[in-house]
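Trainee: Following is a predicted model, sequence given first.
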Amino acid sequence: DAKSQGALTVSITNNADSPLAQVAAHHLPLMAGEEISVAATKTYTTELTAVALITKALVPTLDPEDHLNKLPSYVQSTLTLSEPIADWAMRYRYMDRFASIGRGYNYCTAFEVSLKIKELCYVTGVEYSEADFRHGPIALVQPGFPVIVSAPTGKTLPGMIDLLGALKEKQAECLVISNNEDALKSAISPMPTAMLPEWLSPIVTVIPGQVFAMQLALAKGHSVDKPIGLNKVTVTR
């Protein structure tokens, strides 16, 4: 419809021969290799990277220190920092509900982390921005209620730290993904990440959440390769 109305159309896919790639006026291939996982991970992060590349092309002065080209090292560092998750994920093996919170650039991270936990662990979760969560849903929080907070350094961090204080008063079980020491100190289960500019942070902030979902699924005795009821390809009309 967009193309028929004269709009500029751009597709970002990992398959240059896909119908979406063919119908768009311009196509940006991810070239991430085959995504074998049913619960997609690398194609999500490479899509974010593609958007970052487009953004830098439009605003060349955005990244004077060339952080974009350093992404592989930031990702590797975050994967290394995420290794301890395997040691404490068992703590949450009986978790049957949770909330996932993010804001700004990492509002999307709250949704992606929640999705991976739902797909792999079959646990009910809700996703909110920090502002919306305060407006009413925070009433859900009882002692021991798990709340996953994505709170990297940036403009939204002060509000996230303030929320963590409120959650601590409610005796919530806080799992914090951050590269900020104060935010991580508020966590029962900290998930540190590499330090990088906020506009690129979703690419690495999501990684500990993906690792946690995998480790929690294993702790619950689920198959991460064959999630129940999921198919690699679905038909949408």
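Mentor: In hand now; what should we look at? As the structure is a prediction and not an experimental result, all values here were calculated from the model.
Trainee: make it CA atoms for all contacts and neighbour counts henceforth
Mentor: Noted.
Trainee: and the helix ranked longest in the chain, what does it pack onto?
Mentor: If you go by DSSP state H, the chain has its longest helix at helix 201-219. Helix 201-219 is packed against helix 42-58, helix 71-81, helix 85-88, helix 107-121, strand 173-178, with contacts defined by 3 or more CA pairs under 8 Å, 6 or more residues apart in numbering; DSSP states H and E.
Trainee: got another, please set it beside the one above:
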Amino acid sequence: KNNEMAVIRRGEPLSIFEIDSHTPSKISIKQLKLSLAQLEKGGYDTFMLKEIFEQPTTLRDCLRGRITGDCSRVTLSGVELNRDRFLQAERITLVACGTSWHAALIGKRLIQDFCQIPVEVEYASEFRYGNPVLNDRDIVIAISQSGETADTLAAIQLAKDKGAFVYGVCNVVGASIPRATDSGTYIHVGPEIGVASTKAFTGQVTVLTLLALAVGQLRGVIDSSTVQSVATALNAMPGTIEETLKCNDAVQKLSMFFTYAHNFIYLGRGYNYPTALEGALKLKEISYIHAEGYPAAEMKHGPIALIDQEMPSVIIAPSDSLYDKIISNVQQVKSRGGAVVAIVSKGNTAMKDIANFCIEIPDVPECLTPLVASIPLQLLAYYIAVNKGKNVDQPRNLAKSVTVE
């Protein structure tokens, strides 16, 4: 903790005490469930590729024990132990940075759809300086892979000072954010070595889906058929991701066409607007190609001016409630000479007549499409970066954990 010092001497027990008073501190030592294999590449060329292909396993770990056998109920101990806080909540604010912020945007839609609570999403760095209006009926959910993000930690302290209940969604057991929050849920995806987050993103989205279902049930505002269908599909998600990863070879070949592009635009609607942002961020982080994520419907309000033969577009177009709308976006890009890579639901043959390239993903409930759509986007960024000879595990100028402002 702050203002504590640890002293380690060979052959003696660990000593932790307060720096000012030299008073011994009470400590609880926990052994991490970590194997050496998790810290090695395991036959893969890079940690990032290993972590992309680990996602069926990591989501299995993330889901374990949280959905009942008949998929009729979702249980999170952090919600159950704080029932009154979630029952009385008038507003939820999600704070995060980077990839975690994209997960938060998906979480916002999930919580609003399933819990009928107003939700806001803030960059932690902006939240802490924005003089937020909070009270004891507010819940602030802080999301961080490392649990050490400086801006998010500062946002947590500000929220607690204003009386809000703070809930953490984190990966690293015993990190600063889990210790600073009032309660929370671990995503349990194991150590993520690659700087560009992959399995932590899908783990965060999975936990936020579980959280939305659990709170919706607690508040009695979600019908049992919705819980059953979403929980069943979520429970099957590890196998669904395994199926999705079969696109690897196709994406690797596709990447050759775009290795020397200078700009990309990623478009998505609804639940997949944040997926587009995340896909663009992955490409920027590891290939150093400029990429921009945008809500597809907003393309006509400016970005369409960028479209030409040198500007490829990646358009996320699963067969959901907004599919008919996004087809028009594909046609608009094509009519201006732009190349289109479309992420479509399996069996969609119509899009093949419009887009230059199609990558198929399994059909899942609309709210879960970010989990499967993110897989080909991770692979596309990865192979473009590899083709360019970049160090995908340690991209320039980036750190795995941002512990300063």
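Mentor: Looks like it came in fine. Treat the numbers as computed from the prediction; the structure is a model and nothing was measured.
Trainee: circling back: any idea which of the helices and strands packed on helix 201-219 of the first structure is most buried?
Mentor: Of all these, strand 173-178 has the most neighbours on average by mean count of other CA atoms under 10 Å, namely a mean of 24.
Trainee: list the buried ones in the helix or strand following it?
Mentor: Proceeding N to C from strand 173-178 of the first structure, the next assigned helix or strand is helix 181-185, under DSSP states H and E. Residues of helix 181-185 of the first structure classed as buried: 183, 184 (neighbour count, 16 or more other CA atoms under 10 Å).
Trainee: Show residues contacting helix 181-185 of the first structure.
Mentor: The contact list for helix 181-185 of the first structure, computed with CA atoms under 8 Å, 6 or more residues apart in numbering, reads 151, 160, 161, 164, 176, 177, 178, 190, 191, 192.
Trainee: repeat for stretch 239-253 of the second structure
Mentor: Contacts with stretch 239-253 of the second structure, where a contact means CA under 8 Å, 6+ apart, come from 53, 55-56, 359-362, 372, 375-376, 379-380, 383.
Trainee: redo that, cut-off 10 Å
Mentor: Stretch 239-253 of the second structure has contacts (CA atoms under 10 Å, 6 or more residues apart in numbering) with 52-57, 59-60, 233-234, 237-238, 254-255, 346, 357-364, 371-384, 386-387.
Trainee: and for stretch 193-206 of the second structure, what span of the first structure is it aligned with?
Mentor: The aligned range for stretch 193-206 of the second structure in the first structure is 36-49, by TM-score structural alignment.
Trainee: about what we covered before: could you give the separation of the longest helix of the first structure from the chain centroid?
Mentor: From the chain centre to the centre of helix 201-219 of the first structure is a distance of 8 Å (CA atoms, centre = their mean, to the nearest Å).
Trainee: Residue 62 of the first structure: what's it in contact with?
Mentor: Contacts of residue 62 of the first structure by CA under 10 Å, 6+ apart are 55, 56, 199.
Trainee: and it, how far is that from residue 74 of the first structure?
Mentor: 18 Å (CA to CA, to the nearest Å).
Trainee: on that earlier part again, of the contacts of stretch 239-253 of the second structure, grab the buried ones for PyMOL.
Mentor: Filtering the contacts of stretch 239-253 of the second structure down to the buried ones (16+ other CA under 10 Å) takes a single PyMOL command:
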select buried, resi 52+53+54+55+56+57+59+60+233+234+237+238+254+255+357+358+359+360+361+362+363+364+371+372+373+374+375+376+377+378+379+380+381+382+383+384+386
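Trainee: picking that back up, helices - which of the contacts of helix 181-185 of the first structure land there?
Mentor: 160, 161, 164.
Trainee: By neighbours, which of these wins?
Mentor: The residue in these with the most neighbours, by other CA atoms under 10 Å, is residue 164 (25 neighbours).
Trainee: What does it correspond to in the second structure?
Mentor: Under TM-score structural alignment, residue 164 of the first structure pairs with residue 330 in the second structure.
Trainee: surely its match meets residue 344?
Mentor: No. Using CA atoms under 10 Å, residue 330 of the second structure is not in contact with residue 344, being 12.0 Å away.
Trainee: Can you tell me what residue 171 of the second structure aligns to in the first structure?
Mentor: Aligned partner of residue 171 of the second structure by TM-score structural alignment: residue 14.
Trainee: doesn't residue 30 make contact with that match?
Mentor: Yes. Counting by CA under 10 Å, residue 14 of the first structure does reach residue 30; the two are 4.8 Å apart.
Trainee: Pull up the overlap in contacts between the two.
Mentor: When CA under 10 Å, 6+ apart defines a contact, the residues bordering residue 14 of the first structure and residue 30 alike are 43, 46, 47.
Trainee: what residues do residue 330 and residue 344 of the second structure have in common as contacts?
Mentor: In contact with both residue 330 of the second structure and residue 344: 315, 316, 317, 351, using CA under 10 Å, 6+ apart.
Trainee: Using CSV, lay out these together with distance to residue 268 of the second structure.
Mentor: Shown next, in CSV, are these (distance: CA to CA, whole Å):
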residue, distance to residue 268 of the second structure
315, 6
316, 5
317, 7
351, 15
